[in-house]
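Student: I would like to see how this sequence folds:
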Amino acid sequence: MQVLVRENNVEQALRVLKRKMQREGLFREMRDRRAYEKPSEKRAREKAEAIRRVRKLARKKAQREGLLPAPKKKVVPAR
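Tutor: Okay, here's the model as predicted:
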């Protein structure tokens, strides 16, 4: 992974690097590898993740078809 530092702006380069690492899932993987995970715990976690994914896809599909109301948009106060 490579990030360019422009005009000696290291803080901006760090923000870009962190965002790239977040998108790649590096932080989650580091957290997961911190300790040993038993095979039974791994199966349970992966099954729960799969159920979450399926429910999310079903919810999005229902929203597109108009069966569920769309999520409310966050209102950002004007500055």
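Student: C-alpha from now on. contacts and neighbour counts both.
Tutor: OK.
Student: ranges for the helices of the chain?
Tutor: For the chain, helices defined by DSSP state H occupy the ranges 10-24, 26-32, 39-64.
Student: so which of those gets nearest Ala78?
Tutor: helix 10-24 (24.8 Å; CA to CA).
Student: Show me which positions of the closest one end up buried.
Tutor: 13, 16-17 (16 or more other CA atoms under 10 Å).
Student: Could you do stretch 51-64 as well?
Tutor: Buried-residue list, stretch 51-64, by 16+ other CA under 10 Å: 59-60.
Student: one more to line up against the first:
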Amino acid sequence: MQVLVRDNNVDQALRVLKKKMQREGIFREMKARRAYEKPSERRNREDAEAIRRARKAARKQAVRDGLIAAPKKKPMTGRGPARPMAPTAE
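Tutor: Next comes the predicted model:
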């Protein structure tokens, strides 16, 4: 995994690296490897994950088919300019 540091801005590069690692699931894997997981616990966890994935896929399909209403989208906050930019005189 590689992250470029621009203008000696290490803080931003670190943020980007953490985001990439989160997306790849590295933190979850590190947490799982801290302690031994019994085979029976592993099977139970994997079964629960499979059920969760199947339910999520079924829910998404039901939304696409119009059987249930789509969840409300959360309003985006803290992103973009605080106010519209003024038009520039050309």
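Student: Can you pull the TM-score for these?
Tutor: Scored against TM-score structural alignment, normalised by the length of the first structure, the superposed chains reach a TM-score of 0.94; 79 aligned residues with a CA RMSD of 1.4 Å.
Student: Turn the helices of the first structure into a markdown table, columns for distance to Met1 of the first structure.
Tutor: Shown next, in a markdown table, are the helices of the first structure (distance: least, CA to CA, whole Å):
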| stretch | distance to Met1 of the first structure |
| --- | --- |
| helix 10-24 | 8 |
| helix 26-32 | 11 |
| helix 39-64 | 27 |
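Student: So which of these is nearest Val75 of the first structure?
Tutor: Here helix 39-64 is closest among the helices of the first structure (CA to CA), at 20.3 Å.
Student: wait, which of the helices of the first structure is closest to Lys72 of the first structure?
Tutor: helix 39-64 (11.9 Å).
Student: For Arg79 of the first structure, find the nearest of the helices of the first structure.
Tutor: Short answer: helix 10-24, nearest of the helices of the first structure by CA to CA, at 23.1 Å.
Student: for that closest one, packing partners?
Tutor: Packing partners of helix 10-24 of the first structure (3 or more CA pairs under 8 Å, 6 or more residues apart in numbering; DSSP states H and E): none among the helices and strands.
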